[in-house]
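Enquirer: Prediction below, plus the sequence it came from.
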Amino acid sequence: MGAPSITSQELNFLVFRYLQESGFTHAAFTLGYEAGINRSNIDGNLIPPGALVTFVQKGLQYIELEANLESNDAAVDSDFSFLQPLDLITKDVPELQQIIKERKEQLQMAKGNDLDSQRGSEKEREKQDKDRDKEMQKEKMDKDCEREKEKDRHHEENKDMAKNREDKTKSKPDENDVRGGSEAMDCTPVSFEIPSSEVTILEGHSSEVFACAWSPAGSLLASGSGDSTARIWTIPDGPCGPNSQITAQSVQVLKHFRGRTNEKSKDVTTLDWNGEGTLLATGSYDGQARVWTKDGELKNTLIKHKGPIFSLKWNKKGDCLLSGSVDKTAIVWDTKTWECKQQFEFHSAPTLDVDWRNNNSFATCSTDSMIYICKIGENRPIKAFSGHQGEVNAIKWDPTGSLLASCSDDGTAKIWSMKQDKCLHDLKEHIKEIYTIRWSPTGQGTNNPNRQLVLASASFDSTIKLWDVERGSLLYSLNGHRQPVYSVAFSPNAEYLASGSLDQCVHIWSMKEGKIVKTYTGGGGIFEVCWNKEGDKLAACFSNSTVCVMDFRM
């Protein structure tokens, strides 16, 4: 006997009756049934196995669609997940609509709670961000305060050293006396006080002015400050005084920061003009060297050092710029390409000073007590000088480049020759740290070839000493200051020496007579003094944010 057969119409009817008896009374199933009947009438075949299921699915989807249609809203919610299959089978459309309404309200409430939770989380994140910003601001303020405290401690230490000077001196010198051998000459600087009416005070910096330098080609004066700026001042011809025409157009402000406010990490620590006076190089605490035109435009920023730059020097030819940094290195920059020509990594501690011997070789000194003579193209020093027992603060070549002078925290100055390893002269008359040294513009290779070559040294013991370089002996001890002397400078004709001290006084000494001939008292400690190329104007920069320019004529 063969397998029983059933037509598609009979099968559709059986399914339809089963659904009706099970409570499926919705018109969707009638539509599905009728569609099946119509289809079976078309093809005359049995309903394929998935066809009836498809009809049932279509009916369920129709119910869902109808239940989700609100009478007052034509929009259709595409999410039919509010209804379960059992609901679709056992409930009519109004009941299903009520279920959907209730579950939508529940969903809205849940979303509201989630939104509140999200807002709460956002508020918490905002609070955390604000707390973090406050913490970062506090850390920055703490760092700034610590930096200021460090500066204050440094100045206090200098003051203490000056105050206790008498306890450590072998014999207390009379004020303003000048000792040469066993002779002493009295000086009375009060009689030669330069009045404020003959001084031009340049205002604009907002922090200590650490460096100043006249352009070799004109009446431009550059200054560098702890306010993260350098300035180029145009000093008018004629006598100095409070009425001197220094206008806003007379000064170019060289900003070492991009924002509206200054950044302490960009303090200008050193500066130097090239030989033509067309370019000014500045070194900053941020480890970058910057090159500016004389009109104040930034030409290049030289980035390679990883620590503050304390010294910058152009060579005489002007094709190389030399920088020394706390990162222990010195770099020679090619001024044609403004790229690093060579980096010298010989020191084991911060490099404090650099100075060219000629266009291709130079000297460096460091807190490691060593002095190295380097040459472009050489991977090792061509000479190494050891002998200092403390940090070497400054080095200077004599006008011929044959003798190198150095000064140190060990209280000595030394003169070195390239012909020998040990120092030529060991100058030991100072009783405290020697901060800086200068050669007189005399002897071979200068405009004063027939005059004796002299070395000046300035110390925290408040004295300046002049040395006979040939003999290595003391010529004069200039004792007019009452606190550490930070700067000395010879006039271009070598007849006078200017000095600046933390005692706020600028003294001008006669080299011929060994005594003070002019003095000026400012409003703060003096970090540097410098002469213009004619030798008729002297500039000094002060800790009270000012730069002063005074005439000098004898």
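Expert: Good, I have the coordinates. Residues are numbered from 1 along each chain as shown.
Enquirer: from here on, contacts and neighbour counts on C-alpha atoms
Expert: Fine.
Enquirer: Tell me how far stretch 28-47 lies from the chain's centre.
Expert: Taking Cα atoms, centre = their mean, to the nearest Å, one finds stretch 28-47 lying 85 Å from the centre of the chain it belongs to.
Enquirer: What of stretch 398-410?
Expert: Computed by Cα atoms, centre = their mean, the separation of stretch 398-410 from the middle of its chain amounts to 31 Å.
Enquirer: Take this one as well and set it beside the first:
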Amino acid sequence: MGRSQDPAWTKGTVALTAARERGDIDRKFQNDLTVTRSMIDRLGLEKELHGHMGCVNCLEWNYDGSILASASDDLHVILWDPYRYKELHKIATGHTGNIFSVKFVSNDTLATCAADGTVRVRTTAGASLLECSCHCGRVKRLAVPPDNPNLIWSAGEDGVVIQHDLRTSHRCNSVNTNVLVNLIKHLGRYAEAKCVAVNPRRPYQLAVGANDCYARLYDTRMIKLSRGHQTRVPTSQMLFERQNVLCSRAGHGDPDNDVPKAAVQYFAPGQYYS
């Protein structure tokens, strides 16, 4: 007898459904109906796609779901036809460290970031559109607003979120004004930006995760871009600069009010801060 034909199982499901209708929803209800045995029995591995020579750290669908991109410790991005289980392109990114994030900027343009501290944008044909080394730490995540594929936001373990605009030429130097959020000024000198995500319905809203308990939600329309690190330097000097020179105001906020108080909301488990 299948479980759906088991009278006891059916009675229990009816009781849980009635509880939901009454608004009596608790953790037991969620646990009991989130995954059912019949659902598990229907799951199965459809196909394994082989092509990378290292850990696959990130996956991304293109906008219409026709192509799957995978990025790996082998420093390559592979584009797959997920319906024919076929490799379409294998792209050498130029990174020298593990790739942590891959994003479609358009159907034929990809952005990647990696442990080498760089953000790179290139076409599937191999043409380079951007090579940015403004971060001075591992770059963990990228975000692309759906209404403006010319913008890319990158979150790095150097504590900053950088805005990249593909419509303008870029050269990494001390005069760049491309930092959207500098967490060091608010969280302290050991701040690390771990992840970023754009609200697809309100693309001006950018969520940022860091090495603390808060999820920060920024209104990018209210933020003034600021300068970041002076130059990229060797690792030991970079650490000294970050902790002692570049962070003289660590934890004291933006001196020029680059991120107004009204531009950010803080969320933590069971709490909300405006």
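Expert: Noted; the coordinates are in hand. Note that the coordinates shown come from a computational prediction; the quantities given were computed from them, not determined experimentally.
Enquirer: What segments of structure 1 are helices?
Expert: 8-21, 27-43, 51-67, 85-90, 93-163, 165-168 (DSSP state H).
Enquirer: Can I get these in CSV including mean neighbour count?
Expert: Listed next are these as CSV, based on neighbours: other Cα atoms under 10 Å:
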stretch, mean neighbour count
helix 8-21, 16
helix 27-43, 16
helix 51-67, 17
helix 85-90, 14
helix 93-163, 13
helix 165-168, 14
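Enquirer: Quick one: closest of these to E297 of structure 1.
Expert: The stretch from the helices of structure 1 with the least distance to E297 of structure 1 (Cα to Cα) is helix 93-163; that distance is 29.3 Å.
Enquirer: Where does that closest one end up in structure 2?
Expert: Alignment of helix 93-163 of structure 1 against structure 2: no match, by TM-score structural alignment.
Enquirer: picking up where we left off before, mind putting the helices of structure 1 into CSV with distance to E433 of structure 1?
Expert: Supplementary listing: the helices of structure 1 in CSV, determined by distance: least, Cα to Cα, whole Å:
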stretch, distance to E433 of structure 1
helix 8-21, 109
helix 27-43, 105
helix 51-67, 95
helix 85-90, 95
helix 93-163, 10
helix 165-168, 12
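Enquirer: Nearest to A405 of structure 1 among those would be which one?
Expert: Within the helices of structure 1, the stretch nearest A405 of structure 1 is helix 93-163; the backing value is 24.1 Å (Cα to Cα).
Enquirer: Nearest to P350 of structure 1, out of the helices of structure 1?
Expert: Between P350 of structure 1 and the helices of structure 1, the shortest gap by Cα to Cα is with helix 93-163, which sits at 18.1 Å.
Enquirer: among the helices of structure 1, which is nearest N315 of structure 1?
Expert: Relative to N315 of structure 1, the nearest member of the helices of structure 1 by Cα to Cα is helix 93-163, separated by 32.1 Å.
Enquirer: roughly how far out does stretch 220-236 of structure 1 sit from the chain middle?
Expert: Counting by Cα atoms, centre = their mean, stretch 220-236 of structure 1 is centred 18 Å from the centre of its parent chain.
Enquirer: Quick one: end-to-end length of that stretch, please.
Expert: 9 Å (Cα to Cα, to the nearest Å).
Enquirer: ok, back up a step: who wins for proximity to V354 of structure 1 among the helices of structure 1?
Expert: If you check each of the helices of structure 1 against V354 of structure 1 by Cα to Cα, helix 93-163 wins as the nearest, at 23.4 Å.
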